[in-house]
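# All I have is the shape, not the residue letters:
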């Protein structure tokens, strides 16, 4: 075992750490050296969606000390940034094991540093945290969640004054402060007078805001005629979505009872991720049993939304994140156009790994499409950086969407209401959500996407992922499936290279470990290590004209073959 790992472990055997922590480390030293290595070989890092990791002891684990150190560093940074202000933060947490106790630890550290804390009395959705931060005029916010990761994970997301997650330069400056601290610097002794519990009043304000932002004059009868199946997948959205739908006028909402109770073990699913069709098995079965129009499922902290609808044959199918994003964005653009609110000072948001069809929609409605790195913190940053422009909505391929700027993160509560509005209006007009998607493909081109995620766990997995990215950079391919590579964008080096001329141009988007290949026929291939999971992801986008709705299935099959051939050519299957 490397000496630096042993040195880190021995530090955790000092009186700074509680006896239980010390006993567990001694046990690993004696009986589980590999586990000790995995627990200490690195410090947990902030990624795309904050910090996530396996719960346990060690520097590479989520525990009271790693989160306490984060919170102490953030407290110091807040005092430096706002020296003459009464500091306020708000904290929320999800259904995961230890989320409530870890949230209290975080609250204790803030209060020990003289910072006023608003702490939700029970679990709440992540988007409500973003809303509450602005509603209560706080300086920062924390949510304890690991999103859709497995049960053994937890996490720590940090939000800033605008309601969005940390972005440069604050993130780097805060991390620098955290890394300069020693564990004995953490102030754990709470000032209970500075901790204020919040719940019903914020719930009501959040619901009111959601209904105002995501309702679009859908007739009452149309709402009542939409038959909805909804599952929280044992997560926090049960605290918000049923109430919001009821207040908005949707009366036929059928909850999957087996998944209604919050449970950090997520006992009925392999993964509580609505991106995975298996997660919605129970919901789809209920939908077929009662002949529902739409299925909606959310992840544990209620920022991701999965939607299933009936296809042209009446079969329930799960839409992917790009499809739901396109449907919702197009609907919002049309509503804004009809209301006469588009004057060239609006924008929609997307990410570099999401469907290029967002650019087509923006062009068709004469608005700008701002494209950033993966993660809604970058869309939130656009809202902050361009106050002269009004944000309509936007999303990313990983089942996230945001309507307007009341919430500055992906929001499954608002997106749920919006997609119900679209489905209800479509049904009332004799159409379906699926048919509306096909119509968009006819109008703007048929874009089809596919994702491959390769899981590589632990220290060895991280090295393997790093090597895969090195190989892609050092040995770039010039042709894939008979199509020449036109351009390679390397976001780590901030360059775009024209493969025909050799010309290199700078990329203005912040640096990130991402590579994108563009092919002659308009296909797009992206490689990116996940910022929150031990995975490397490959994103594929292909497209073709769709001249008639009747040709949808034929063209869809042709695009499937194209994706399959690209994957084979890259030897990823």
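Yep, it's here. Being a predicted model, the structure only gives us computed values, none of them experimental.

# drop to CA atoms for contacts and neighbour counts, all remaining ones
Will do.

# mind checking the SS state of residue 430?
coil (DSSP: H, G, I helix; E, B strand; the rest coil).

# Which residue is the nearest non-sequential neighbour of residue 479?
Closest residue to residue 479 apart from its sequence neighbours, by Cα to Cα, 6 or more residues apart in numbering: residue 485 at 5.3 Å.

# right, and the helix or strand after the one helix or strand that neighbour maps to?
Residue 485 belongs to strand 483-490 when elements are defined using DSSP states H and E. Next in sequence after strand 483-490, counting helices and strands by DSSP H and E, comes strand 495-498.

# for comparison:
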């Protein structure tokens, strides 16, 4: 009998949750499914837990969430003694259950709990940690993943996600916990009655909204130059806060996509509720087209990512996360320079996989660019460091190509409520100048050259997929290519070794922390980055290419991507 089947039998004997018991019995004769559910323990890392809902050690359920929370309690007890934790959750299936179970376990371990009494965006959780002086935070969400997923993210006292070292420490505590006998708990209602669990009040939500508003660049522009907005929360947690912020900045004409307005963890109209995906935006695009509105805004289920489409020359055009990040940089610097509020030595922070156009434009604008590893916690960490030095005003913008943005120190994670405000501001500002965001982007290209950024993803589900992904990355490290798609490789960077090897045999040191990233710089300046996703069973390939025209950039992409596929064997 395999180890997986032994674990399966143990769970069948000990699980007392009726839904999970039925789930286990339903796969009794499905050995591959049993193997997938029990071949490993759902991994806990800097992004916490994320996985498919269901029974098993490799699934999101009250036992895996319970063990993670008990391990977190043990870590907090050793690190802080007395501690307080803030909890938020989104619209996903079982999010409320997992949030309340976490509160019950924290309370039983003598840890003060502050929990929102309604769905709330992830950035509001980050804000609440600072506002309520907590030592940690938990948000139950799987962000933009399909409906079968849920997740559990943990934040430290500085309100960004745990560092790799802290995550390892928590993991070691989790590994000591027995799913069925080692988790302390009290009833949620008892925690409320005794005061060890408290609901986070409206005053904290209002303070979060006020903090976002404090990051306005132009407080009057949306009233002076009215715009019309279609908004979709994609059945997630953004509806209340995004609509509140639009009202506060003076956007009066707002239509919400009716099929996607109310929370629904099944996401019936968008099976992949990611604002980067065309299918998720389809209903909003149709409504925007029918109403003739200026702009479409979409936020993912936990409202930390924002997607955008704009009306341009009679049609609705979607913009990528990279394009919005570059437009934000242009707008913030341009407008703050006009109003005399641009700080000395301004900074924009972006992930290494985000567009190189940002570097080119920042050079034109006189702004310093700081690259960090993928994961907004690294941007949040830098914001915290600036604030500790009294230099938070230098931080203009942090962004990732995956539609995550932040323009102030009020939160330490990407914030789609904040992004919605700035996007509407700059839309109104450029409208007052007779321009759309596409016009502004074309102006940037005319100065900096035509950039093309593409992300290709390759999915590898299950145990076999995990082994295959690891083998691909090992093969790439074993033999660095001299050319990709007919273009010579000028440098190969391996963020695990911390070395960048040049074509002439020279070496450079990569100063960022160790990470599972491979980077290829081609002789024509093109960049190709290969990395496994931290939250999904995928290998992602990021292309940042530039040429004189879009057609030439697309041709370059076709050549280089064909070479990458050959390298990966996909």
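That came in fine, so what should we check first? These numbers were taken from a predicted model, which means no experiment stands behind them.

# Could you report the neighbour count for the residue nearest to residue 479 of the first structure?
Neighbours of residue 485 of the first structure under the rule other Cα atoms under 10 Å: 22.

# What of the one 3 residues further on?
Per other Cα under 10 Å, the neighbour tally for residue 488 of the first structure reads 24.

# so where do the helices sit in the stretch 1-150 of the second structure?
Here the stretch 1-150 of the second structure has its helices, by DSSP state H, counting those that start in this stretch, at 3-14, 18-26, 31-38, 62-80, 95-108, 122-131.

# do you know which of those helices lies nearest residue 364 of the second structure?
The closest of these to residue 364 of the second structure is helix 122-131. By Cα to Cα, the value is 31.1 Å.

# same for that closest one, what does it pack against?
In terms of contacts (3 or more Cα pairs under 8 Å, 6 or more residues apart in numbering; DSSP states H and E), helix 122-131 of the second structure is packed against strand 84-89, strand 136-140, helix 202-213.

# against the first structure, where does the shortest one fall?
Using TM-score structural alignment, the residues of the first structure aligned to strand 136-140 of the second structure are 140-144.

# how close does that stretch sit to the second structure?
Compared with the second structure after the fit, stretch 140-144 of the first structure shows a mean deviation of 0.5 Å (mean Cα distance after the TM-score superposition for the first structure).

# Touching that stretch from outside, list them.
88-94, 99, 102-103, 126, 129-130, 133, 154-161, 163 (Cα atoms under 8 Å, 6 or more residues apart in numbering).

# returning to that earlier point: any idea how far residue 507 of the second structure is from the counterpart of the residue nearest to residue 479 of the first structure in the second structure?
Here residue 485 of the first structure is matched to residue 489 in the second structure, going by TM-score structural alignment. Residue 489 of the second structure is 14 Å from residue 507 of the second structure, where distance means Cα to Cα, to the nearest Å.

# ok, now residue 557 of the second structure?
Distance from residue 557 of the second structure to residue 507 of the second structure, by Cα to Cα: 27 Å.

# Can you pick out the residue with more neighbours from these two?
Set residue 557 of the second structure next to residue 507 and count neighbours by other Cα under 10 Å: residue 557 wins out with 21 against 14.

# The more buried one -> the first structure?
Using TM-score structural alignment, the equivalent of residue 557 of the second structure in the first structure is residue 563.

# I'd guessed its match sits against residue 538; true?
No. Between residue 563 of the first structure and residue 538 there is no contact under Cα atoms under 8 Å: 11.6 Å.

# residue ranges for the strands of the stretch 351-500 of the second structure, please.
Assigned by DSSP state E, counting those that start in this stretch, the stretch 351-500 of the second structure shows strands spanning 368-372, 395-400, 404-406, 450-459, 483-484, 487-494, 499-502.
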